[in-house]
Each structure stands twice: as C-alpha cells, then as structure tokens.
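Colleague: please find the sequence and the predicted model below.
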Amino acid sequence: MPPIGTNIALGLQIENHKTIVAQIANELGGFQQAAQYLNKCLYYVYIGTNNYSLNYFQPELYNTSGTYNPEEYAQVLIDELSIYLHVALQTSVRANSANNGSCVEELNDVEAIFSEKLKSLVDQSNTLYVDSKSIFINTTAIRIDGSLGFRVFASSCCPIKSDGFCIRDSIPCTNRNEYIFYDGMHPTLAANNIIASLVYDSTSNPEVTYPTDIKRLAQLVI
C-alpha cells in the first residue's frame, strides 16, 4: 500500500501551537492576556484509530503487531500521549477532549484496551491540572441503525481501493444520507451529524463521553 500522505506528528503540532501562542501573546500584550483568551478554547484530539488501522493492522508495512501484543501497544501509545498532553496542558490548554473511535469489530476489540487506558489518563490530567478539564469521547459506543434513516451499512458511498480510500475520479453514491460510510473508514456527513450530537450531549448514551460531555464541559467555570 502506498503512503497515505504527509502527517504532522503530534509533537510537532504542539510545537506549532506554542509558536502561535507566542504570536497571540505578542498581539494581546503578554502571555497572561493570551492565557485568558485561550481559556475560552476547546482543544480536540482525535487519536488511536490510525495507530491501529494504518499501523498495527498493517503487518506487511510495520512490525508493530509482531513487537507488541495489544496490551503493550496500548500502553506505548498512552505513555507517548501522556508526555504530549502534559506539554499541551502547560501551554494554555484549559478544555480538552480526547477522542478514540473506529467502526470495525476486530479494531474495536484492541482499541477497547487503549480506551480504558485513555480514560485513566483523563483522570490523571484532571487531578494534576486543576485549572483545566479533559474528557474522553468514545465513538465506538455509538450505534447507528436503520431507525435513523440509514439503509446501507456494509458498503461505502464511493468505490474504494484496497487501502479503503475512494478511487480517484470515481462517482460517489447519490443517496449518501442513507450510507454510514463515505469511504472504507470515514463516516458520511449524515453519520457525523449524529455522532457530533451525541458527543455534544450524551445524556441519551452516557457511555459515549467520560466523565462528562462537551456541552457540560463548556459550562464549567475553570
């Protein structure tokens, strides 16, 4: 499988953010003013799925699954994320949501190990950084079925290649609101709207967020 594309590592993303924070501080007259401004922000981190679908479950490209069992690999990811999360929380991050989610059963099984460790990391962060709040979002707990208007569950809206992405210049389906997946991995807009609604307010399905949802996170006075 050819490379998916250029990725910006999480560590570099945080370094870029620190540069932006410095620029904001310069614009507003100091880091204290920048911190007050950034206190209004919500930082969203989507992590885990690609580490598994595009690495752990690609033994022909990576030896990760031969080096680590699922428990060990989950801990490696958590240890690395913990370092970056602490750096981010020390750089004016006050509200943060960490999301892990996939839609393939085998992938879900191993990611469940990662998810439990991620919840523990959220607890640790909330204990260590009392002036910031983090939550965990588990989109694997969301079940989308025909009662919501969807009719196609196992096929993608666009014709896909072996890597799960759409064939270039192919014609997608015209009834995409009835599909859960646009390509082999990514939900359609219709499915994402349902996911976003539950992530924002998970009252109807508390398993989706921990320890609270985005709606109540935004209402907290930090």
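Modeller: Thanks, I have the structure now.

Colleague: make it CA atoms for all contacts and neighbour counts henceforth
Modeller: Fine.

Colleague: buried residues in the lengthiest helix in the chain?
Modeller: The longest helix of the chain (DSSP state H) is helix 105-128. By neighbour count with 16 or more other CA atoms under 10 Å, helix 105-128 contains the buried residues 107-108, 110-115, 117-119, 121-123, 125.

Colleague: closest to F150 out of those residues?
Modeller: N108 (21.5 Å; CA to CA).

Colleague: and S97, which of the three is it?
Modeller: Under DSSP: H, G, I helix; E, B strand; the rest coil, the three-state class of S97 is strand.

Colleague: count of neighbours near the closest residue to Y179 other than its chain neighbours?
Modeller: Nearest residue to Y179, sequence neighbours excluded (CA to CA, 6 or more residues apart in numbering): V152, at 4.9 Å. Close neighbours of V152, defined as other CA atoms under 10 Å, add up to 17.

Colleague: again with A9
Modeller: Around A9 there are 9 residues (other CA under 10 Å).

Colleague: one more: S147?
Modeller: Neighbours of S147 (other CA under 10 Å): 7.

Colleague: and if you look at H86?
Modeller: 14.

Colleague: report the buried residues of the strand or helix carrying it.
Modeller: Counting by DSSP states H and E, the element that carries H86 is helix 70-89. Using 16+ other CA under 10 Å as the test for burial, helix 70-89 gives 70, 73-75, 77-78, 81-82, 84-85, 87-89.

Colleague: now for the residue nearest to Y179: which residues touch it?
Modeller: E178, Y179, I180 (CA atoms under 8 Å, 6 or more residues apart in numbering).

Colleague: count the neighbours of the first one for me.
Modeller: It refers to E178. E178 is flanked by 19 other residues according to other CA under 10 Å.

Colleague: that older thread, name the helices or strands packed onto the helix holding H86?
Modeller: In terms of contacts (3 or more CA pairs under 8 Å, 6 or more residues apart in numbering; DSSP states H and E), helix 70-89 is packed against helix 10-28, helix 105-128.

Colleague: could you dump the ones you listed into a markdown table and include distance to I142?
Modeller: Converted to a markdown table, the helices and strands packed on helix 70-89 look like this (distance: least, CA to CA, whole Å):
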| stretch | distance to I142 |
| --- | --- |
| helix 10-28 | 26 |
| helix 105-128 | 12 |
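
Colleague: for those, which one sits closest to V199?
Modeller: Of all these, helix 105-128 comes closest under CA to CA, at 15.4 Å.

Colleague: in addition, the following structure is provided for comparison:
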Amino acid sequence: MASTAAPLALFLLAASAMGGGGGAQAQPLVPAVISFGDSTVDVGNNNYLPRAVFKADYAPYGQSFARHQPTGRFSDGKIVTDITADTLGFESYAPPYLSPQASGKNLLIGANFASAASSYHDDTAAMYDAITLTQQLEYYKEYQSKLAAVAGRATARSILTGALYVVSTGTGDFLQNYYHNASLSRRYDVGRYCDLLVSIFSGFAEKLYKLGARRIGVTSMPPLGCFPASIRLYGEGPGACVARLNRDAETFNGKLNATVEALKGRHADLKIAVFDIYTPLRKLAEAPVEQGFADARGTCCRTGTAKTRVYLCNPTTAGTCRNASSYVFFDGVHPSEAANVFMAESMVEAGIELVT
C-alpha cells in the first residue's frame, strides 16, 4: 500500500512555515476539529441512539483501532477525520458529542456531531432515526455554550473561529432514499435533486459562518457506483462499477464545487474547500492492485443477510479477512482504514489552503 508519510510531512512543514518557527513543542495547526455528517465521520454518536438503525458498536468494527475495540466508527480502524486530526498535530480525537467524554477539557479540541445514516435532507436521516443535519447544528450551538463555560468566552470564540469544520454526508440521500423512493425520484430528476442537496449544504455553511466558522472543508460525493453494495444491488456487468450511479455523483460534485466558489465570493474571510474523495476512491475501486491493494469488489468483513445489515458487517459471523489493509472496502459501503489513509492524501492540498 502506498505510504502517506511524505505528503503529510510536506503538509505539516508547509503549514508550520506559514505560522513561524520556535523551539517549543509543536501545537496543532488549528485549535479544534468539529465534524458534521454521516457514517463516514461518525465516531460513536449512534451508540447513544437506542433506535438508530445503523451502528458500528460491535466487532469486527474497530479491530485495527486503539485497543482493538469497536468505537462506533464504520471501519476496521481510523476514518478520515482521525487521519486529518493526526496530520494537524492532535494527540487525541474530538469525542462524539452524545458521549460522556464530551465534557470538560475534552471539548477544547472540538466535537463530533456526525450520525450514521444522516444526510443533507433531514427526511432521509429521520427514516433511520439518525441525527438530522438540522439537529447536529442545534447540538453545535449547545456545544458553543458548553465550551464558553469551560474556556471562557474570549478563548471559546478564538477556538471556534480557528477550528477546522468538516462536513461529510450525502451518500445516504442517494443510496438510502432517492434510488428506492419512487415518489422522490418522480418529483426530482437527478440534476434537480442535486440542486436541492447543494442548496441545503449552502444554507448549512452560511449558518456555520454566522456562528463563527471560518475554515470549512466539505467532502465530495464518493463514486456511488463503485461500492460493493451498489454493484450487488444495481450492477449489470461482472463486478464493474455502476456507471449511472457514478454519473450522479459527478453531477452532484460539479454543483458542489460551484456552490463552494459562490460561498467564497460572498465571504472574503471564509476559507472553504472541497475535499475530493471521489477521485482517489474511484481509482482504488477500478485499479486496486496498482495502488497496493488486492481487492476492491469483496469486503473484508462478511456482510449480513438481514435487511438492516445488508451493507454492514454482521456481528454474528466468525472472523474477517486476515489482512484488512489489502481490501479497499471493509464492509459494503465503508472503506478500510488503509483506503481512508490513501484518500487523505488527496485532501492535503485542500487542507493546506484551509489551515494556512
């Protein structure tokens, strides 16, 4: 597997050079990381939602993570926000907001509001008893008050202004809603549906800006047609990515890029960038061996057969593959830690833009 050591080191060197030298112990390049979204960045909030349909609180999830225990992350190990925090110089990760750990000094390095099965459209999240994006924003407002109580208003304001905000969602709007919701697909063709979703993002970003955010990174839509679950459900060829679904993702991404540029034009002091995960994940899915992976069609864990577990690992199956790092996907829709590390490489350039 290709190593990210060199590009991540260049990222750190470039950012530290912009910020000045000094002999003191290096500090994180931003004071906090604050995350919103779905299972791509959920670090355990759904563990605290009794009715949530999707959870990763059981083995084999977390088998490559610290203490080899499931944490609620939908991977064998680290997810992209963990790798981002590592790159920025953090020694620990912002806690899931619903957890007991989200209190006291732990709040100083940020918070994670993401919820598996959440989405841009609140109706999608509600179908799976996930935390809607609207509710995530309300929790963020609550977090602001808690942070001020811990750090004082002036320090809290500085943390919130300097923090990196990550928004990663949208997959569920297609895979969990649009593609099997006939009434929705009749009301909106793909282009108009993407317009709806990016308008929701634009409104969300504007609200974050008004609440003090000045550094926002939003992930692109991944190649929806290359997920093993998508190929299984919608595929027509022998294991090939589903071209129609990938075109839908590309349509969304084009509109998201335009929306981000418009936000930049409206706010001169806002640093905002798209974190492209479409390109590297599609590269992995279509040519895994060239990137040091062995398999992009199978999954490391065995997916379940029950309706609510069709995309996920099954807690009742014994064992997983011997080497998760050789697989692009850990379950039917979520990348392995090794693939997340590979995708993080493509986020370096956008990350430098935001933190320097």
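Modeller: In hand now; what should we look at? Note that the structure is predicted; figures quoted are calculated from it, not measured.

Colleague: contacts for stretch 51-71 of the first structure next, please.
Modeller: Residues from elsewhere that reach stretch 51-71 of the first structure (CA under 8 Å, 6+ apart): M1, Y73, L107, V110, E111, I113, F114.

Colleague: the fifth one contacts G48, correct?
Modeller: What it means is E111 of the first structure. Yes: if you go by CA atoms under 8 Å, E111 of the first structure and G48 touch, sitting 7.4 Å apart.

Colleague: just to revisit the earlier point, report the two of the buried residues of helix 105-128 of the first structure separated the most.
Modeller: The farthest-apart pair in the buried residues of helix 105-128 of the first structure, when distances are taken by CA to CA, is L107 and S125, at 26.3 Å.

Colleague: now do the helix holding H86 of the first structure: which range of the second structure does it align onto?
Modeller: Helix 70-89 of the first structure corresponds to residues 190-209 of the second structure when matched by TM-score structural alignment.

Colleague: the matching stretch vs the first structure, average offset?
Modeller: Once fitted to the first structure, stretch 190-209 of the second structure is off its aligned match by 1.1 Å on average (mean CA distance after the TM-score superposition for the first structure).

Colleague: how about the strands in the stretch 201-350 of the second structure?
Modeller: Ranges of strands in the stretch 201-350 of the second structure, per DSSP state E, counting those that start in this stretch, are 215-219, 271-275.

Colleague: packing partners for the first one?
Modeller: This means strand 215-219 of the second structure. Here strand 215-219 of the second structure touches strand 164-168, strand 271-275, helix 348-355, going by 3+ CA pairs under 8 Å, 6+ apart.

Colleague: quick one, which of the ones you listed is packed in tightest?
Modeller: strand 164-168 (a mean of 26; mean count of other CA atoms under 10 Å).

Colleague: just give me the match in the second structure for R176 of the first structure.
Modeller: Match for R176 of the first structure (TM-score structural alignment): A324.

Colleague: what about the closest residue to its match other than its chain neighbours, how many residues nearby?
Modeller: The shortest distance from A324 of the second structure to any non-neighbouring residue, by CA to CA, 6+ apart, is to C300 (5.8 Å). Around C300 of the second structure there are 28 other residues, counting by other CA under 10 Å.

Colleague: equivalent analysis for I14 of the first structure, please.
Modeller: I14 of the first structure, neighbours per other CA under 10 Å, totals 16.

Colleague: returning to what we had before: select, from the buried residues of helix 70-89 of the first structure, the two members most distant in space.
Modeller: So, those by CA to CA: farthest apart are P70 and L89, at 27.7 Å.

Colleague: correct me, but the residue nearest to A324 of the second structure touches Y327?
Modeller: Yes: using CA under 8 Å, C300 of the second structure is in contact with Y327, at 6.1 Å.

Colleague: from L118 of the first structure, how far off is the most centrally placed residue in the first structure?
Modeller: Centroid-nearest residue in the first structure: Y46, 1.8 Å away (criterion: CA atoms, centre = their mean). Plainly put, Y46 of the first structure is 12 Å away from L118 of the first structure if you go by CA to CA, to the nearest Å.

Colleague: swap in F165 of the first structure?
Modeller: From F165 of the first structure over to L118 of the first structure (counting by CA to CA), the distance is 28 Å.

Colleague: picking that back up, tabulate the strands of the stretch 201-350 of the second structure (CSV), appending distance to T81 of the second structure.
Modeller: Listed next are the strands of the stretch 201-350 of the second structure as CSV, based on distance: least, CA to CA, whole Å:
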stretch, distance to T81 of the second structure
strand 215-219, 11
strand 271-275, 12
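
Colleague: that older thread, what residue of the first structure takes the place of the residue nearest to A324 of the second structure?
Modeller: Residue correspondence to the first structure (TM-score structural alignment): C300 of the second structure is matched to C157.

Colleague: from what I see, its match and S170 are in contact.
Modeller: No: look at C157 of the first structure against S170 with CA under 8 Å: they stay out of range, at 10.5 Å.

Colleague: tally of neighbours for C321 of the second structure?
Modeller: Residues lying near C321 of the second structure (other CA under 10 Å) number 13.

Colleague: residues contacting it?
Modeller: Per CA under 8 Å, 6+ apart, neighbours of C321 of the second structure: C300, C301.

Colleague: can you check N323 of the second structure too?
Modeller: Each residue near N323 of the second structure by CA under 8 Å, 6+ apart is listed here: C300.

Colleague: gap between the residue of the first structure positioned farthest from its centre and V21 of the first structure?
Modeller: When each C-alpha in the first structure is compared with the mean C-alpha position (CA atoms, centre = their mean), G29 comes out farthest, at 33.3 Å. Per CA to CA, G29 of the first structure is found 12 Å from V21 of the first structure.

Colleague: which one in the first structure is aligned with E337 of the second structure?
Modeller: Aligned partner of E337 of the second structure by TM-score structural alignment: L189.

Colleague: so which bits of stretch 56-68 of the first structure are buried?
Modeller: Y56, F57, T64, S65.

Colleague: which two of the residues you listed have the greatest separation?
Modeller: F57 and T64 (8.4 Å).

Colleague: please pull up the equivalent of T127 of the first structure in the second structure.
Modeller: So, by TM-score structural alignment, T127 of the first structure is matched to G265.

Colleague: where's the residue nearest to the centre of the first structure relative to V104 of the first structure, distance?
Modeller: For Y46 of the first structure, the distance to V104 of the first structure equals 17 Å [CA to CA].

Colleague: same question, Y210 of the first structure
Modeller: Computed as CA to CA, the Y210 of the first structure to V104 of the first structure distance reads 22 Å.
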